[in-house]
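Visitor: Next come a sequence and a model predicted from it.
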Amino acid sequence: MFFSILPPQQSLLLPIEDPDPFSRRMEMEDRRAGFLYGPSLLGNTSFFPTGVLGGAMVQQHQDQWYKDARWLVETVGKEEAAVLAAIKQAGGIQKLEDYHLLYEGQWQGSVPTGIASGELANFTSDLLFAMERLSSNPYSIRRLHPLVDSLPFELDNEVVIALTGSYLTALHKDGLLFFVDHSYQKDYPTTKGRYVAGCQAYFYLDLRSNQLLPLAIKTNVGSDLIYTPLDEENDWLLAKAMFNQNDLFHGQIFHLANSHAVAEIVHHAALRSMSGKHPVLALLDRLMHQAYAIRPVGEAVLFNEGGFFDDTFALNNHAVRRFATEFYPAGAGAFAPNYFEAELRRRGLIDSAHGPALPHFPFYEDGARILPAIRRFVRAFVDAYYESDLAVAYDWELQAWAVEARGPARVLDFPAAASLARAETLVDVLTHMAWLGGVSHHVLNAGTPVATSGVLPLHPAALYAPPPAARGVASLLPYLPGARAAVGQIALLARFNRPRLAGARGTLLHMFDHEALLRREPARLAAANERFMAEMREISDTISTRTFDGAGLCQGMPFVWKAMDPAQIPFFLSV
């Protein structure tokens, strides 16, 4: 088929090297007629493949995805029943600490590595709450620029001084104030009997402790209460749970618009522009393993009316589509502007000229080791085929890809053809494609929600009572999922995990470990792959053996975050 990496007996060839240009031209005509742009799925984001070849490719990906997921679905079903029985035997969930029953000794098949150490023991910690913004969902927080951003909402100065030793305006002026805005969710449709707030939150860099800490949470619904750490314990815990519910939804659907929809359309444009013998397309095919299964599977069983998402989350499948439609063109779907470091700089999280550096930034710390290793292999791969920028510029299929991507495919902010005439730009593009599917995706999805961002009791997918009209909450339990709903939430998130890939050459460690990709100049590319795998093993050794220091912290956090372990995460858009 035209959409598979070539079998071992065939070579990858640039168009100028192909001894049979006529057959190649015929193939390209078939490709353009067979891979067509169809309507977007799951909101109005990028086109989805149709046509004879497009439909066959999508079906192939779905068949393989369902086959690979079958064991996990069966395992989760058995575990779900076992957890419900254990909770019933223990007398049910009567207090917050009883949510431990949902996890201890459970889900050992679907989540063999367990939830993050410290998530249960330290679930009330303000430091844990703040540092999740720099680890398990690092895409929603930004530093407020003192010269550009006005203060989103005001706070009582006495409260701010009591918490920070400074005024709110001074924190802002000194670049110490950070912000997350989920207020849009208050207007999104919900499932009957479930509720949401639309939280906005301030975080600040506390120079006394050298830690990022929460300052205030504004609900934007009902009485529009503003909570701070000075409130009574139950009120503040509920505020954090309401924010986390917003943040869990945001992370899960943002990843659809930011990784799936972007990577798919870039590859789709390549399918229509390059021969199956083109090395760049072969590399993209490898990175896009099973990618086109996810949106149709999502339409069928996750985001369908009354499906798993409606069954678990407060914001329903219509809210999912609305989010994707709104956020994709507003920045989530941009290509080049979302390169790893450029995107973090734009939000003031690294290299900020308007405030001190974050003392700990786990997502950046791990990503800054992984991304250069990916880039080194991609650089070697590009150099194996292109001797110079001139060779890149004269690759007419490659240039047709740039024109197709920016034109008919409507890829947002894809490099122009003139820019893609440089090898360095090609390396940038391919590195980002590898990053989107092999790393960025899994920071928000795959095993992350079940291990950190969706861990109960303070990360509910839904509120089960309206946000209170006044402070003085006696118990959080009416707002949180009961035993059956809680087990359902964990079971859904466990289905996102892919524990068997570690033993099946499906992890980031093996991203480039495919014979067809290493055939050209085998000494150079085999060595490049061996170096990449060695670097991934070294990074994995660091991440997998992490534990708490003498202060009870790991990377400055009271929980151990391992979401970017190359020996555990898939090299592709797994779910």
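Guide: Ah, there it is.

Visitor: For the rest of this, base every contact and every neighbour count on C-alpha atoms.
Guide: Fine.

Visitor: check contacts around Gly454.
Guide: 248, 448, 460-461, 490, 493 (Cα atoms under 8 Å, 6 or more residues apart in numbering).

Visitor: quick one: it from Asp247, how far?
Guide: Distance of Gly454 to Asp247, given as Cα to Cα, to the nearest Å: 10 Å.

Visitor: hold the first one in mind and look at this next one:
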Amino acid sequence: MLSFLLLGLSTLIGIVLGLGPGSSSSILSKSGYVLPQFDPNPSERLQEVAVNHAGFLYGPSLIGNSSYFPGGALGRQRVGSDIVAFQENAAFINQSIHDESGAVRERILKAGGFSNLSSYELLYKDVWERSNPIGIAPGYFTNYTQDLHFSMERLSVNPFSTHRLRPGDALPFVPDDATVSKISGASLDSLHRSGRLFLASHSYQARYKLQTGRFAAACDAYFYIHPKTNDFLPLAIKTNVGSNLTYTPLDSDTDWLFAKMMFNSNDFLHSQIFHLANSHAVAEIVYLAALRTLSARHPVRAFLDRIMYQSYAIRPVGNQTLFNPGGFFDQTAAVDQTAVLNFVDQFYPTVAGQFRGNYFVESLESRGLLNCRYGPKLKNFPFAEDASLIINSLRRFVATFVTTYYSSPSFLKDDTEIQNWVVEANTEAKVIDFPPAPLSNTRTLIDILTQMAYLTGVNHHLLNSNAPSYITGLLPFHPSAFFKPLPTSKGVEDITPWLADLEHAMSQVTLQLRFQRPQLPAEHGELVDMFSEGAFNNGTYLPSSVKTAARRFRDDMTRIGTRMDTKGFDDDGLSQGMPYVWKVLDPRKIPYFLSV
């Protein structure tokens, strides 16, 4: 009897862990995926779920106080297998960086180092052919000093740190009204009351511990919609450190550029850690609740298994090599790794960790960036323009997937596993703002799965993956740190002495390159292949409607990517209203999973 149970347990563990590309099981191959109420082997399935529930446990969070991390025997096995997959995926980029960095370093040394801001182009131009075949954003080095370049990064590069101020909101600082009127043609009060005033606040970063010899501000910045042109432009930046200077476009070109760099340094820190708390921590805990409650035969489990490939590698690897004392983060940032923990502790429970609150449309509406009722529409919103195309296609596929398996409303009601998953997410897993139990309509399930695919296939790559090396973290405009005390008065004539030397610059560049996976298109690991043939590889049978929807999704992603190929500058020297070309969300060049 004991040997029979052990054999059964071994078989079930094989099913539970059969998550990666290419895996299969004889049980699943008989009939594909099936809801529990229609499973021909209900007792076997119940035993499998019991093994799942006992083997995947809730362990302590990693990298700050966010979501639980997998514990238990099966949890540890899953983490180990994910780390192996991560290391295999990272091998190409690590070797490429090693092979190419020497020539870049030698080139800069021959040029005499960084003598001015323009010389930082040596870090990027005509190099990193294997490590960064996508290259950098066209227009960056010719146009980064423009105000429109700076402001439009808030609507493309990192749209999560900016919100529109409501007419009744308190203002964190009040620039001189004559200055505001001269810049914008309107008073500060008028901009505020008309819903044209925006804020991005990084004042919380003043609490973070600076490393020895590193310096940073903690900027608040106002942006506004111009009353006549409707352009989205910067208005003022307050540093919140030292002499607490307030800069505006009326300052000297150098002082104003320095202020924008100080803000960008803060915003870059925000984007990188926000992505950890907003995509990784949220998707991981929802999936962990599913691993504990859904059989590997369940179609929703199959969906999640696909998009959560190697997902549990990132936090342990980051804990050991990126955010550990003296790790890659400490080698590049102004603040030390304790700032990462503090950021996660603050933002996960309040903003980043919300599930429904971070649905694509709901998140943008809540911050007044989309469908605003108290101010004018943004003239251009590149992130929303590009992401909405992908999300609409994701939702179409998910809707077909869900309604195929739940063709009757009673099927959802009678699905004990899916109902237990929702209960688990709201209770033991402590997912923030998850839809409540019971799950009574397929629309809510479509919302959940669409959001999970958005987190893994879009949201993550907006802030990470190719983005830092394409534009988000490019020097000299986006420094990870400054290396002299920040000015206590205006009148700076040259910013270069505050910026990274060769060693620190190479550390910043190579760290950002490590987030890329340039070999994935050849391995069918990009978003375009999220649901391609073989994606749901634990079952040989899929309904024809799902296969058709998967082909349509791939066609949609290919079409979106082809459209991005055509992006360029118009007669005004702008692309989507920006003085740079932004192609970060090309579905053919971003992973379908939480890659780094």
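Guide: On my side now, so go ahead. A quick note: this is a predicted structure, and the numbers were derived from the prediction, not measured.

Visitor: Please identify which helix or strand holds the residue nearest to the spatial centre of structure 2.
Guide: With distances taken as Cα atoms, centre = their mean, His460 lies nearest the centre of structure 2, 2.5 Å away. Secondary structure assignment for His460 of structure 2, by DSSP states H and E: helix 460-463.

Visitor: can you name the residues of structure 1 that that helix overlays?
Guide: Under TM-score structural alignment, helix 460-463 of structure 2 corresponds to residues 441-444 of structure 1.

Visitor: The matching stretch vs structure 2, average offset?
Guide: Aligned to structure 2 and superposed, stretch 441-444 of structure 1 gives a mean residue distance of 0.4 Å (mean Cα distance after the TM-score superposition for structure 1).

Visitor: go on, stretch 246-253 of structure 1?
Guide: Following superposition, stretch 246-253 of structure 1 is found to deviate from structure 2 by 0.2 Å on average (mean Cα distance after the TM-score superposition for structure 1).

Visitor: circling back to that earlier point, please list all residues in contact with the residue nearest to the centre of structure 2.
Guide: Contacts for His460 of structure 2 were tallied using Cα under 8 Å, 6+ apart; they are 275, 279-280, 594.

Visitor: again, but for Leu233 of structure 2
Guide: Leu233 of structure 2 neighbours (Cα under 8 Å, 6+ apart): 147-148, 151-152, 223-226.

Visitor: Please, which helix or strand holds Val127 of structure 2?
Guide: Per DSSP H and E, there is no helix or strand for Val127 of structure 2.

Visitor: on that earlier part again, with the contacts of Gly454 of structure 1 in mind, which one is nearest to Gly552 of structure 1?
Guide: Among the contacts of Gly454 of structure 1, Thr448 lies closest to Gly552 of structure 1 (Cα to Cα), at 21.5 Å.

Visitor: can I assume the closest one is in contact with Val455?
Guide: No: contact criterion Cα atoms under 8 Å: Thr448 of structure 1 and Val455 do not qualify, at 9.6 Å.

Visitor: how about the contacts of His460 of structure 2 in TSV, adding neighbour count and secondary structure?
Guide: Listed next are the contacts of His460 of structure 2 as TSV, based on neighbours: other Cα atoms under 10 Å; DSSP: H, G, I helix; E, B strand; the rest coil:
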residue	neighbour count	secondary structure
His275	20	helix
Ser279	25	helix
His280	25	helix
Leu594	27	coil
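
Visitor: possible to save those as a markdown table with distance to Gly112 of structure 2?
Guide: Output for the contacts of His460 of structure 2, formatted as a markdown table (distance: Cα to Cα, whole Å):
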| residue | distance to Gly112 of structure 2 |
| --- | --- |
| His275 | 37 |
| Ser279 | 41 |
| His280 | 41 |
| Leu594 | 39 |
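
Visitor: which one of those is nearest Ala333 of structure 2?
Guide: Closest approach between the contacts of His460 of structure 2 and Ala333 of structure 2, by Cα to Cα: His275, at 16.5 Å.

Visitor: What's the match for that closest one in structure 1?
Guide: Under the alignment (TM-score structural alignment), His275 of structure 2 pairs with His255 in structure 1.

Visitor: What's the separation between that match and Leu371 of structure 1?
Guide: With Cα to Cα as the criterion, His255 of structure 1 and Leu371 of structure 1 are 18 Å apart.

Visitor: same check, this time on Ser46 of structure 1
Guide: Note on Ser46 of structure 1: its distance to Leu371 of structure 1, by Cα to Cα, is 25 Å.

Visitor: So for those two, which sits in the more crowded spot?
Guide: Shown here are Ser46 of structure 1 and Leu371; by other Cα atoms under 10 Å, Ser46 has more neighbours (29 against 17).

Visitor: Next one: the more buried one from Phe308 of structure 1, what distance?
Guide: 24 Å.

Visitor: Kind regards, and thank you for your time.
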